[in-house]
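Peer 1: One predicted model, sequence on top.
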Amino acid sequence: MTPPAVPSSPLRHLLTLEGMPREQLLALLDRAQHHADGHDDRQALAGTAVCTLFFEPSTRTRLSFQLAAQRLGADVLNFDVSTSSTRKGETARDTLRTIEAMGVRGFVIRHQDDGAVAALADAAAPGTALVNAGDGRSAHPTQGLLDMLTLRQAKGGDFSRLKVLIVGDVRHSRVARSDLHALQALGTGGIRVCGPRSLLPDDATLAGCTVSHDLDAALDGVDAVMMLRLQRERMDEGLVTSLDEYHRDYGLDAARLKRAAPDAVVMHPGPINRGIEITDEVADGPQSLVLQQVRNGVAARMAVLETLLRGD
């Protein structure tokens, strides 16, 4: 079998999945599946330097990008904001340009501010490629890719047959936005969103989705349930009355999961607040794809780095 080609792409950076053509998204997923099947070209990025430039804490995303770059033969630099010159007042733009001057061509950037990665992309030199590893509440495109790869592995490539439910704090979730953009691009048959009114966006994010505040009803017959992490600061902001009430109304347990299709799968981007958005029996149960998502993160990020940085 001939392996899928590295996607021929006009992409200079990967900042969002919003507006990405279906064909381009599928090409990235095909290449990611190639890597998920164990086919690694360990010389693909030989001689290329990639820097993980994280201004926010991360475990899964940072480590999987490091592994992805290493498996492609790249040299990897890990930026630690706590010991960097940003503590002395250096701007993110100056940090980027300084590391660029060392010959680094690829940057994987996480930032707490919406639009920060796009602003750095505008400042980048020709030949430099940036990957958005999560900015504010705007986008987390590689999480969207790995989620679609995981869903496709479990349910096949015809997304028009699928009913997918996203549950929780969509308002503040960059993961939810990227998942929604990807599901829409792939022509998903039914996209449902459920959560408290205080945690759902009031903009165009949910256009084309069926919105509900009743989890039991929203679960009816769905093929996949994508749970979102509840950030505990939402209690301090008064957006959630209590963690117990949130779990009562929007937590997923084994009894509730029975309302979904018998072969429904459960996903979660992590880290999981066990006993709040999801119970142990579901997170660790046979329908859970949580660890498969983590494994697929490396493959999806390899596909992205190849597409942006491979010279041929």
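Peer 2: Cool, the structure landed. Numbers count the residues shown, from 1 in each chain.

Peer 1: Every contact and neighbour count from this point should use C-alpha atoms.
Peer 2: Noted.

Peer 1: Residue 49 touches residue 104, doesn't it?
Peer 2: Yes - judged on CA atoms under 8 Å, residue 49 makes contact with residue 104 at a distance of 4.8 Å.

Peer 1: Pasting the second one now:
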Amino acid sequence: MKHLLSAADLSLDEITGILDLAEEMSQVQSRPVKKLPALRGRTVVNLFFEDSTRTRSSFELAGKWLSADVINVSAKGSSVSKGESLRDTVLTVAAMGVDALVIRHMASGAPQQAAQWVDAHVLNAGDGTHEHPTQALLDAFSMRRHFRASDPDVDWRDKTVAVVGDLTHSRVVRSNVLLLRTLGARVVLVAPPTLLPSGVHSWPAEVSTDLDEVLGSADVVMMLRVQRERMSGGYFPTPREYTVGYGLTRDRLARLKPGAAICHPGPMNRGLEISADAADSAASLVLDQVASGVAVRMSVLYHLLGGDDEGGTR
């Protein structure tokens, strides 16, 4: 594996391998000394053109816990603020001899473009409204752990995952649909008609505009953040009306399928797409997703950098 640009790049065996290795990597989090020598001598640059807390922090921890040298570069503190182009920034950083670039950018396709310019491994940490493959991996990791608590032999073909909310502006939903379908799960997308992406009916997922109809059959309900900063028009009349129609309220929480889990990629708009009761309930995997992010990104970095210079894995 040379790059990780899209969840579509991953086969079932590759997904399973990443998740299985992440299980081993997760044990590092409970150790007094959180260090493995696996990537000693490797250099990883986190190149973030958008603000981020969870993704950048977890990539930084993942690299450092694998003993890689990690450098963080943000747009606000770099030559990008002086007008430097993406191409020049990427080529400049790569010219220093780095092994991997972790890129988050507001433009869809930016990491894919960067991968054509450099020899370093490129990881997509979120590009515009396109994809966020490591988020989908950590979501699947958290779900698998939840399922295994009651059934060690998880059959994804028996699982239904409902993804609810602002589908139009979400990069998480695209990666999750691709990855969960590769695993074999049934995916149902739920949103008001104004927040359904163009062409969504051609995706490998079912589509509904009625959350209450879907709620009782879902093994996992993933609530997506309403991305008001990306909205230039009136996608729904009022926040209150959105919550009534598509929020995971206290009443809907009580109607979840027994044993169902709640996910949210964060950050959460409490009181809008998810109530405090749901976010803090025993069914919530939100903090598990955050913790899983470090282990999964350790696994991804190792798969990319832990082998020979051709991208193989030991």
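Peer 2: Cool, the structure landed. Being a predicted model, the structure only gives us computed values, none of them experimental.

Peer 1: TM-score of the superposition?
Peer 2: Their TM-score after superposition, calculated using TM-score structural alignment, normalised by the length of the first structure, is reported as 0.92; 299 aligned residues with a CA RMSD of 1.5 Å.

Peer 1: Quick check: neighbours shared by residue 49 and residue 104 of the first structure?
Peer 2: Counting by CA atoms under 8 Å, 6 or more residues apart in numbering, residue 49 of the first structure and residue 104 have no common neighbour.

Peer 1: in the stretch 201-314 of the second structure, which spans are helices?
Peer 2: Residue ranges of the helices in the stretch 201-314 of the second structure, as given by DSSP state H, counting those that start in this stretch, are 211-215, 239-246, 250-254, 276-279, 286-305.

Peer 1: Return the most buried member of those.
Peer 2: Relative to the other members of the helices of the stretch 201-314 of the second structure, helix 286-305 carries the highest mean neighbour count by mean count of other CA atoms under 10 Å, namely a mean of 24.

Peer 1: ok, and the closest non-adjacent residue to the counterpart of residue 150 of the first structure in the second structure?
Peer 2: Under the alignment by TM-score structural alignment, residue 150 of the first structure pairs with residue 142 in the second structure. Ranked by CA to CA, 6 or more residues apart in numbering and with sequence neighbours excluded, the top spatial neighbour of residue 142 of the second structure is residue 289, at 5.8 Å.

Peer 1: residue in the first structure matching the one you found?
Peer 2: Under the alignment (TM-score structural alignment), residue 289 of the second structure maps onto residue 293.

Peer 1: Kindly report the same for residue 80 of the second structure.
Peer 2: So residue 80 of the second structure corresponds to residue 86, using TM-score structural alignment.

Peer 1: That match reaches residue 92, doesn't it?
Peer 2: Yes - at 7.3 Å, residue 86 of the first structure and residue 92 qualify as touching, with contact defined as CA under 8 Å.

Peer 1: which one of these two has more residues nearby?
Peer 2: Each of residue 86 of the first structure and residue 92 had its neighbours counted (other CA atoms under 10 Å), and the higher figure belongs to residue 92 (18 against 15).

Peer 1: Provide a list of residues in contact with the aligned partner of residue 59 of the second structure in the first structure.
Peer 2: The pairwise alignment with the first structure assigns residue 59 of the second structure to residue 65, based on TM-score structural alignment. If a contact means CA under 8 Å, 6+ apart, then residue 65 of the first structure has 52, 108, 298, 301-302 as its contacts.

Peer 1: now with 7 Å?
Peer 2: Residues in contact with residue 65 of the first structure (CA atoms under 7 Å, 6 or more residues apart in numbering) are 298, 301.

Peer 1: One more: residue 299 of the second structure?
Peer 2: By CA under 7 Å, 6+ apart, residue 299 of the second structure lies in contact with 18, 21-22, 25.

Peer 1: So what's the residue count around residue 224 of the first structure?
Peer 2: Using other CA under 10 Å, residue 224 of the first structure has 24 neighbouring residues.

Peer 1: Please tell me how far the counterpart of it in the second structure sits from residue 300 of the second structure.
Peer 2: In the second structure, residue 224 of the first structure lines up with residue 220, judged by TM-score structural alignment. Computed as CA to CA, to the nearest Å, the residue 220 of the second structure to residue 300 of the second structure distance reads 24 Å.

Peer 1: How about residue 110 of the second structure?
Peer 2: The spacing between residue 110 of the second structure and residue 300 of the second structure, counted by CA to CA, is 20 Å.

Peer 1: got the residue ranges for the strands in the stretch 51-200 of the second structure?
Peer 2: The residue ranges that make up the strands of the stretch 51-200 of the second structure, judged by DSSP state E, counting those that start in this stretch, are 69-74, 100-105, 121-127, 160-164, 186-190.

Peer 1: Could I get the ones you listed in a markdown table, plus columns for mean neighbour count and distance to residue 283 of the second structure?
Peer 2: Formatted as a markdown table, the strands of the stretch 51-200 of the second structure follow (neighbours: other CA atoms under 10 Å; distance: least, CA to CA, whole Å):
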| stretch | mean neighbour count | distance to residue 283 of the second structure |
| --- | --- | --- |
| strand 69-74 | 16 | 35 |
| strand 100-105 | 24 | 30 |
| strand 121-127 | 26 | 27 |
| strand 160-164 | 25 | 14 |
| strand 186-190 | 23 | 19 |
